[in-house]
Structures are given as structure tokens and as C-alpha cells.
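# next come a sequence and a model predicted from it.
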Amino acid sequence: MKFIQENILLIAVALVSGAMLLWPYLRRTTGGPSVNPAEATQLMNREDALVVDVREPGEYGAGHILGARNVPLSRIDDTPVAKKKDKPVIVYCDSGNRSAKAAAALRRQGFARVVNLAGGLGAWQQAGLPVEK
């Protein structure tokens, strides 16, 4: 007990450091599986994956992945995304945060093959892949 009292600051720093190390891992796992832009392109070309942009309509209008369907995160629960729930679905936003929430919502709706585009539209553009307006 004396050790804990004398080293409370050291223990607090160790706990905070451990939490900071685990945070990226926990964020990644809560959104489910994610794919990079190259893997997303393969899913689109080989398995005819549905691409869903969960950004707001104004953001979608400024530029989106070719053929992407716009279903804002705020409407993901009340907008039908696809008829076949076994078809692969790729969700994305600007950075991957909103799309992780959307992916979890789609899984709750029964979609079996939902993946999040890691890094969102920013990663897609950095990979030199096309967008349309």
C-alpha cells in the first residue's frame, strides 16, 4: 500500500499511456473490418460491391467515388441501402469515422459483408483513384 501511495503519479502515467496505446486498436475493431483503397477497388471490380457514401449531400456533391450511392449517416437506419444483404458493401466518409458507425448500423440491419474504407475519401484520393462530381 505504501508503494502505491508513494508512486501514484507514476501509476497514473502508466495507465494513461496504456490507454493511449490501446485506443487506435479499439477504434479499429469497433467499426468492423476495413479495407484500403486497392482492396476496395478489387471488391468493386470482382464482386460488384455496392459503394455507399455516408457524408451529407453537400459533401457528396463536391466529389465522390464513381458510382457511389449517397446515404447520409443520419439516414442510414431509415433508408434502404440494398435489396440483397449478402452483397458486399463498402462504406466511406471523409476520414473513416462516420463510416465506421454506418458499417456497424448496416451490420445490425443484417448486411453480412460490410467493410469500411480505411482513411475514407482522403485515402482514396491519395491513392490517385478517380472521383466524380
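Arrived safely, thanks for sending. What you are looking at is a predicted structure, and each value in this text was computed from that prediction instead of being measured.

# drop to CA atoms for contacts and neighbour counts, all remaining ones
OK.

# now what about stretch 111-122, what contacts it?
Contacting residues not belonging to stretch 111-122 are listed as 31-37, 40, 64-65, 85-96, 99-100, 103, 106-107 [C-alpha atoms under 8 Å, 6 or more residues apart in numbering].

# included below, for side-by-side comparison, is a second structure:
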Amino acid sequence: MPEGFDPQTIWMVAILLMAFAAMKYVIPRLVAGVPFLEPQAVQQRLTAGEDVVIVDVRSPDEFIGPLGHAPGAVNVPLGDLAGRLAAGAGGLDDLKGLPVFVMCKTANRSPHAARLLKKRGFTNVAVVKGGMGAWKRAGLPVETS
């Protein structure tokens, strides 16, 4: 073993790396309690003409910013979602029967939004894995206005 690396240090580094991985990838999925779908799977459903909704929970500036948004996406910032659901405002209750795909920039905010939607009675909710960043990297259609 190289000098200066004792087994205890190596174990601590390994534990920290596993904790980071759990916080980044496992915990958001557990919090959401919904499936995570690849952006391509969501696009296939849109292309097939299925009646689906993409709820983008980024800020309005992010929604129309350089990264853009998925075509037809509805912008409901995460900070506004709970209030809109509680008040029944914004026609969100009308979407309960449809498949709802929740998207943010990287899938960090989306699990929280998906959980709120589930609590409010939405039964067909999924998170777009990797968010808008993954959507754009996959070369899928993007709108900026």
C-alpha cells in the first residue's frame, strides 16, 4: 500500500463516495416514489400522439433560457406547485387522469414535485431522468419561447 494511505483512510473515502452516490441517485428516487424514465421514452410517447403532460418545475427564466424546454411542456415552478395544487388553481386537477412527466434541469427538483403530485391524487406520474439537461444531450426537440 502506498505510504500515507492507511486502511482506515481508504474506508472513510469509500464510505463518503457511497454516501454521495446515495444522495445523488438513490434518495431522490425514494423521495419521489415514482418511476424515472429516460427522455427518449417520453419523446416516443409524444411522437406516438399519446395524451401526456410534461410539467417543468424550473423557474420561468430557466424555462425560456438557453436550455429551453420540451415542446408543449407546462411551466409550474416548484415553489408555486404546492400552492397551486392546494388551491386547485391553474387547471392542474384536470391533468390527474393523464400521464404526467415531471422535469427540471437535472432531476434534483423533479422528485419533490412528483411526490407533491402523488399526494394530491395524481396516479400516473414519472420523473424525466436527467431532466432537461439529459433531454437536450439526447438531441430531442427543444423550444425556447
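The structure has been received and is ready for your questions. Every value quoted in this text rests on a predicted model; they were computed, and no experiment measured them.

# list the buried ones in the longest helix along the first structure?
Longest helix in the first structure by number of residues, with DSSP state H as the criterion: helix 8-30. Neighbour-count burial for helix 8-30 of the first structure flags Arg28 (criterion: 16 or more other C-alpha atoms under 10 Å).

# pull the distance from it to the chain's centre.
Offset of helix 8-30 of the first structure from its chain centre (C-alpha atoms, centre = their mean, to the nearest Å): 22 Å.

# one more: stretch 68-85 of the second structure?
Mean-position distance between stretch 68-85 of the second structure and its chain equals 11 Å (C-alpha atoms, centre = their mean).

# measure it end to end?
End-to-end distance of stretch 68-85 of the second structure: 25 Å, with C-alpha to C-alpha, to the nearest Å as the criterion.

# again with stretch 77-95 of the first structure
Its start and end residues considered, stretch 77-95 of the first structure measures 21 Å (C-alpha to C-alpha).

# and that stretch, which residues are buried?
81, 85, 87-95.

# just stretch 68-80 of the second structure next, same as before
Per 16+ other C-alpha under 10 Å, stretch 68-80 of the second structure contains these buried residues: 68-70, 73-78.

# for those residues, which one is nearest Trp11 of the second structure?
Using C-alpha to C-alpha, the shortest approach to Trp11 of the second structure within the buried residues of stretch 68-80 of the second structure belongs to Leu78, at 37.8 Å.

# the closest one matches what in the first structure?
Taking TM-score structural alignment for the superposition, Leu78 of the second structure sits opposite Leu73 in the first structure.

# contact partners for that match?
Contacts of Leu73 of the first structure by C-alpha under 8 Å, 6+ apart are 54-56, 98-99, 101-102.

# now do Gly68 of the second structure
62, 132, 142-145.

# which of these count as buried?
Neighbour-count burial (16+ other C-alpha under 10 Å) applied to those gives 62, 132, 142.
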